[in-house]
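With the input below, show me the fold.
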Amino acid sequence: MSVEYKDYYKILGVGKGASQEDISKAFKRLARKHHPDLNPGDAGAEARFKEANEAYEVLKDPEKRKLYDQLGPNWQHGQNFQPPPGFENVRFGGQGAGFDAAGFSDFFETIFGGFGAGGGFRQGGFQDFGGQHARRPRRGADAEAVLELTLEEAYRGGPKNVTIQEQAPGPGGMPTMHTKTLEVRIPAGVKDGARIRLAGQGNPGQAGGPAGDLYMRVRILPHRLFRVDGDDVVTDLYLAPWEAALGTTVTVPTLERSVEMTVPPGVSSGQKLRLRGKGLGGGACGDQLVRIMIRTPKDLDETQRTLWQELARASRFDPRAD
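Take a look at the predicted model:
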């Protein structure tokens, strides 16, 4: 059988020194462009998708990539491309698990699907160099996804349905993407960057092993009224100069509902007033900080200007004094 060398770097459109991040980005770009679900009936697109997936399967894994780089385009020369020194101890897939070469090209299967009668890797699992087939059940790898929440959702907590995409075996062993909807229980007061664990919703196990876990990393979306500062939330309250000088009672929004707040006389711009227990943090809630912002009127009529001038003459207040 004649097996043609495949340049996986060229297939993904990256250089040989490309980082893992560059390789991942290149594959995702090609997968979005050529995925069969987005190109129904296009055999060429399906072939390019399979080719990109095969390339990514090798280059995303440091050990597979190392072997591929060492064999190179002259892999057919010599005694059936002997594996590099020390490679007999390599186990692809983690913890000694093998991998299935079904659905990939003859080149891929020849290198990664079996080294021939002398042992090595074979389609359907790992064969040790004594000739015995050993494929034990393995737990699937954990996965991670981003869970975007409004600030109100993070504050209240509760159930939320989330739709995610996951890769699963398709016809002929080729991986394919499909969507699934999960219910996530959000803890009240959850913070940005927190991780929520969904047991058994990660990558599938091997040889009948259990699936890994899925971790949803919380990202709190920007809010038009509030900013998050640790457990606290901060909002701005705009006052007229006379309200700041004389004190007032104003309605202030919170994450739960609007409340009446008393502003003491003589507050300054930038000063923060505290509404206790109105922040994030679940059982030990943070506070809501209300930052005072004083606005001065711009368009004064003659009467207003005269009154401000009289106030300036009567006042002994010096804003620049220590």
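
contacts and neighbour counts: CA atoms only from here.
Fine.

Output the contacting helices and strands for the longest helix along the chain.
Here the longest helix in the chain is taken by residue count, with DSSP state H as the criterion, and it is helix 43-59. Helix 43-59 is packed against helix 8-12, helix 20-34, helix 62-71, with contacts defined by 3 or more Cα pairs under 8 Å, 6 or more residues apart in numbering; DSSP states H and E.

tell me which residues of the longest one are tucked away?
Going back to what we said before, that points to helix 20-34. Counting neighbours by 16 or more other Cα atoms under 10 Å, one finds that the buried residues in helix 20-34 are 23, 26, 27, 28, 30, 31, 34.

For these, which two are the farthest from each other?
23 and 34 (16.4 Å; Cα to Cα).

residues near residue 211, how many?
Neighbours of residue 211 under the rule other Cα atoms under 10 Å: 19.

shouldn't it be in contact with residue 143?
No: with contact defined as Cα atoms under 8 Å, residue 211 and residue 143 do not form a contacting pair (10.1 Å).

here's the other one to compare against:
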Amino acid sequence: MAQDFYTVLGVSRTADQAEIQRAYRKLARQYHPDINKDPGAEDRFKEISEAYDVLSEPETRRRYDAFGPDFRQVPDGMDPETWARARSGAPGGGPYASGNPFGSAEDIDLEDLLGGIFGGRARRHGPMPGADQEASIELTVEDAHRGGKRSITLGPRTIDVDIPAGVTDGQRIRLAGQGGRGTDGAPPGDLYLIVHLAPHRRYRVDGRDLTVDLPLSPWEAALGTTVTLEIPGGEAKLKVPPGTSTGRRLRLRGRGLPHPRGAAGDLYAKACVVVPSELTDEEREQFERLAAVSAFDPRSSDRR
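Predicted coordinates for the structure are as follows:
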């Protein structure tokens, strides 16, 4: 029996989009194969990604709720009760009557099904265009930034895909004519690839904006400095103003994910002041001298 996508994500069937997204992000961090080296983590991650692909898109979720795992095979306009009766093979029956919301996992021949429902009228009504289909594609932040060609495998097919530079998490890439096959010479449907950005060890993504941690020594933070920062697509010089404290965000305008038809996102470097774990005698002496002459109080009321 097909796995229930709601069960995969651990959410109720009434969960809203925010709950679904939170559940996906939590599970993705737990089972991503770059993080979890358990032999079954990759398969579990694929299940989680497929469930999120379906439930995060309102129209696809609606069809999934109506038809279960058969939703990709069902033509537009099909009535759920009619489909259920056809799946069960008996009038008034159907997969919901047996307590199994998704019915059996047997393959269905769409032409035979329509012929059985409408007494062969489907064939006389002429060609039927192929159904649109969806699949997921996972990219690193670097892949999303630069774009380029990728090959994906969907069942027996391998498809070459041009990834636009600057794709974002959740964006749909349309591949015209790569969906389900039409009947009687009708054109095929389209294939939509849903982009998922993999968790990254350095970058946090918010739309097209990126955030990266910027470790600073106490003297760099106090005196100011210029650092070379690794960013997607190369390096950038970043000026750190004097008096920078932990948590301050320094912006590099337009150095986030590019936008093919508008302004690129920004990159934010979040300052984090780091002290030496061990001090030499000279370093300790200098810090002690600084402590003796400085009137700075980080816990004073005017800093709260």
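
picking that back up, anything in contact with each of residue 211 and residue 143 of structure 1?
Common neighbours of residue 211 of structure 1 and residue 143, using Cα atoms under 8 Å, 6 or more residues apart in numbering, are 202, 203.

now for residue 192 of structure 2: what does it line up with in structure 1?
Here residue 192 of structure 2 is matched to residue 215 in structure 1, going by TM-score structural alignment.

Quick one: list the elements packing against the helix or strand containing that match.
Under the assignment given by DSSP states H and E, the secondary-structure element containing residue 215 of structure 1 is strand 214-220. Using 3+ Cα pairs under 8 Å, 6+ apart as the contact test, the elements touching strand 214-220 of structure 1 are strand 143-149, strand 195-198.

Out of those, which one sits most buried?
Highest mean neighbour count among those (mean count of other Cα atoms under 10 Å): strand 195-198, with a mean of 18.

In structure 2, what stretch matches it?
Under TM-score structural alignment, the match for strand 195-198 of structure 1 is residues 172-175.

got it, and stretch 140-152 of structure 1?
Taking TM-score structural alignment, stretch 140-152 of structure 1 hits residues 130-142 over in structure 2.

Give me the distance from the matching stretch to the chain's centre.
Average the C-alpha atoms of stretch 130-142 of structure 2, do the same for its chain, and the two points are 10 Å apart (Cα atoms, centre = their mean, to the nearest Å).

And stretch 22-39 of structure 1, by the same measure?
In terms of Cα atoms, centre = their mean, the centre of stretch 22-39 of structure 1 is found 18 Å from the chain centre.

Quick one: residues contacting residue 208 of structure 1.
Contacts here follow Cα under 8 Å, 6+ apart; on that basis residue 208 of structure 1 touches 137, 138.

what about 6 Å?
Residue 208 of structure 1 makes contact with residue 137, according to Cα atoms under 6 Å, 6 or more residues apart in numbering.

Check residue 216 of structure 1 too.
Taking Cα under 6 Å, 6+ apart as the test, what residue 216 of structure 1 contacts is 144, 145, 146, 147, 195, 196.

Isn't the third one up against residue 217?
This means residue 146 of structure 1. Yes: using Cα atoms under 6 Å, residue 146 of structure 1 is in contact with residue 217, at 4.9 Å.

Let me know the closest of the buried residues of helix 20-34 of structure 1 to residue 242 of structure 1.
Looking across the buried residues of helix 20-34 of structure 1 and measuring by Cα to Cα, the closest to residue 242 of structure 1 is residue 28, at 58.8 Å.

Can you classify residue 159 of structure 1 as helix, strand or coil?
When the structure is reduced to helix, strand and coil (DSSP: H, G, I helix; E, B strand; the rest coil), residue 159 of structure 1 reads as strand.
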